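*Asks:* Sequence plus the predicted model coming up.
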Amino acid sequence: MSALAAARSDASGVAGVQATTESSGVALTFDDGPDPNWTPKMLALLKKHDVRATFCLVGVQVQQFPQLVRDIVADGHTLCNHTWKHDTKLGTRSEDAIRADIKRTQDAIQAAAPGSSVKFFRHPGGMWTPRAVKVASDLGLTSIGWDVDPMDWNIAKYPAGNPMRDHILEVVRAKTQAGSIVLSHDAGGDRSGTLAAYEILLPELKKNFQLTAL
């Protein structure tokens, strides 16, 4: 781990949540999919620039759109468990409830893409608890957070399209550094601003950093 990466921790303050790549590489992560509209467009953009990313998948979406999971795997991206229904309060529930939720999501991903590897877990909303981290670890999953968050889900504050695009550009350019994990979304609403931002950001980031899937 670089000294720079080691100095940063997940904003939740919960021990055991990895907020950096623990290397000089920068990881792009996309949450809440797969989505039938936005995920294929993001996959096409990543393929155009020969970039591998990490997709944090929601179980109900996986169950509904299994081919998209296979497409993500076929393109060489990393999979991450993002719970069954994006329950931001999951970490406050019992260990048995957390375990059942994570395992249900794991099973759905494996059913969609047999033989695929899922080694990461991300709690919805970053609402981590020590209990959630423990259960994920017991299931062999590394809990991942982030250190760059352009809040591309917040369309109410930054409307979709150019306002969101410009906001994402500003945040990612200003905050990304060696070891960063960048949070973005390929589902959960209008992601046109996210897509437009990464059209510009991918070549810039590739020039300045080594982009890596977790």
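*Replies:* Now that the structure is in, tell me what you want to look at.

*Asks:* C-alpha from now on. contacts and neighbour counts both.
*Replies:* Fine.

*Asks:* Provide a list of residues in contact with the closest residue to Thr105 other than its chain neighbours.
*Replies:* For Thr105, the nearest residue in space outside its immediate sequence neighbours is Gly59; the separation is 4.7 Å by CA to CA, 6 or more residues apart in numbering. When contacts are counted by CA atoms under 8 Å, 6 or more residues apart in numbering, Gly59 touches Asn81, His82, Thr83, Trp84, Lys85, Arg104, Thr105, Gln106, Ala108, Ile109.

*Asks:* My reading is that Leu28 lies in a strand. Confirm?
*Replies:* Yes: according to DSSP: H, G, I helix; E, B strand; the rest coil, the state of Leu28 is that of a strand.

*Asks:* Now do the same contact list for it.
*Replies:* Leu28 neighbours (CA under 8 Å, 6+ apart): Ala53, Thr54, Ile181, Val182, Leu183, Ser184, Leu211, Thr212, Ala213.

*Asks:* here comes the other one, which I'd like you to weigh against the first:
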Amino acid sequence: MKKDEMIPGRRAVLRIAACLGAAVTTRLLTAEPAGTPGHAALASPAADGGAAAAGAAGPGVVETRSSALRTPAAYRLQPLTEGAPPGYRRAAPPVREKPFLELPDLGHSMVLTFDDGPDPRYTPQILRTLREHDVRAMFFVCGEMAGYNQDLVREMAGDGHIIGNHTWSHPLMTKLTPSAIRSEIERTSEMIVKTTGAPPLWFRAPYGAWNKHTFEIGAEFGMEPVAWTVDTLDWATPGTDKVVRAVLDGAGPGVIVLQHDAGGNRSQSVAALRRYLPTLLSDGYRIAVPYR
């Protein structure tokens, strides 16, 4: 697809898809039987002065650990729209002024996120480790990388991971015009819809650089903005030990961990996940992903 914006008809289709994708059940979808603890509302950053409403029922959490490993076929989840009332449509999210920095009130749960991919050298190893421990994560993909590695994007979705929008080419959004911001976001959402059949419901600005236009355009496409609580700085390749220590030192209820599965040599990120994930699980943390 060319770099210029989509024709109006295709843009309308994408926005309709975003509305359809945001229609989700108000119960938890888990790999476990019914009876799993219920919803926990997303809260905005502390600077917002309290919880931010994210819809009438509030978003929920998909718990991601079970007592036994599953075969690949059993591991794959049903679409998150399963069980939604007929004709149900959720309104686009409000335009926020700050991204979510944490997911509080989830009990002993944490969220793992990976940016910039997918990369055929590192993403498959991360997916394998997550599958071995039967946990789900959030992958904020760049549209250009997703286009080159559509099989990996489909594998992420098939394994039940959340796929978020991380722009097309990873620019500094605060330096772009509104039309350029729209193109970066729109093209990536289109690629995700083309590859998985569902639009992304979450957006993360590259470098954590947000502005008014970024929030407005993200909301226009039905996405909530999310940042992180713990930055492992794995992009700077500080050493596997330091990445592990950053996660374990920052562990806590509602914490969102930032790592990367592309954008450079991510072998330390792969090795760190293999080390800290079993420790978090043995410490009683659930690894969860949000849904709306």
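*Replies:* Cool, got the structure. Please read all numbers here as calculations on a predicted model, not as lab measurements.

*Asks:* TM-score of the superposed pair?
*Replies:* Remark: TM-score between the superposed chains equals 0.87 [TM-score structural alignment, normalised by the length of the first structure]; 201 aligned residues with a CA RMSD of 2.1 Å.

*Asks:* Please flag which of the contacts of Leu28 of the first structure sit within strands.
*Replies:* Restricting the contacts of Leu28 of the first structure to those inside strands, with DSSP state E as the criterion, leaves Thr54, Ile181, Val182, Leu183, Ser184.

*Asks:* Which of those residues ranks first by neighbour count?
*Replies:* Ranked by neighbour count under the definition other CA atoms under 10 Å, these are headed by Ile181 with 28 neighbours.

*Asks:* could you pull out the strands for the first structure?
*Replies:* Taking DSSP E as the criterion, the first structure carries its strands at 17-18, 27-33, 54-57, 78-81, 118-121, 142-144, 181-185.

*Asks:* Just name the most buried of these.
*Replies:* Taking mean count of other CA atoms under 10 Å as the contact definition, the stretch among the strands of the first structure with the greatest mean neighbour count is strand 54-57, which reaches a mean of 27.

*Asks:* Please state the offset of that one from the chain centre?
*Replies:* Counting by CA atoms, centre = their mean, to the nearest Å, strand 54-57 of the first structure is centred 5 Å from the centre of its parent chain.

*Asks:* ok, of the ones in strands among the contacts of Leu28 of the first structure, which one's closest to Val171 of the first structure?
*Replies:* Distance to Val171 of the first structure, by CA to CA, is smallest for Val182 among those, at 10.1 Å.

*Asks:* Now do the same for that closest one: its match in the second structure.
*Replies:* Across the two structures, Val182 of the first structure finds its equivalent in Val257 of the second structure, going by TM-score structural alignment.

*Asks:* Identify the residues contacting that match.
*Replies:* For Val257 of the second structure, the contacting residues are Met110, Val111, Leu112, Thr113, Trp228, Thr229, Val230, Asp231, Thr232, Val247, taking CA under 8 Å, 6+ apart as the criterion.

*Asks:* Map the last one onto the first structure.
*Replies:* Per TM-score structural alignment, the equivalent position to Val247 of the second structure in the first structure is Val172.

*Asks:* ok, whichever residue in the second structure pairs up with Val73 of the first structure to Met173 of the second structure distance?
*Replies:* Alignment note (TM-score structural alignment): Val73 of the first structure maps to Ala157 of the second structure. Between Ala157 of the second structure and Met173 of the second structure the distance, using CA to CA, to the nearest Å, works out to 26 Å.
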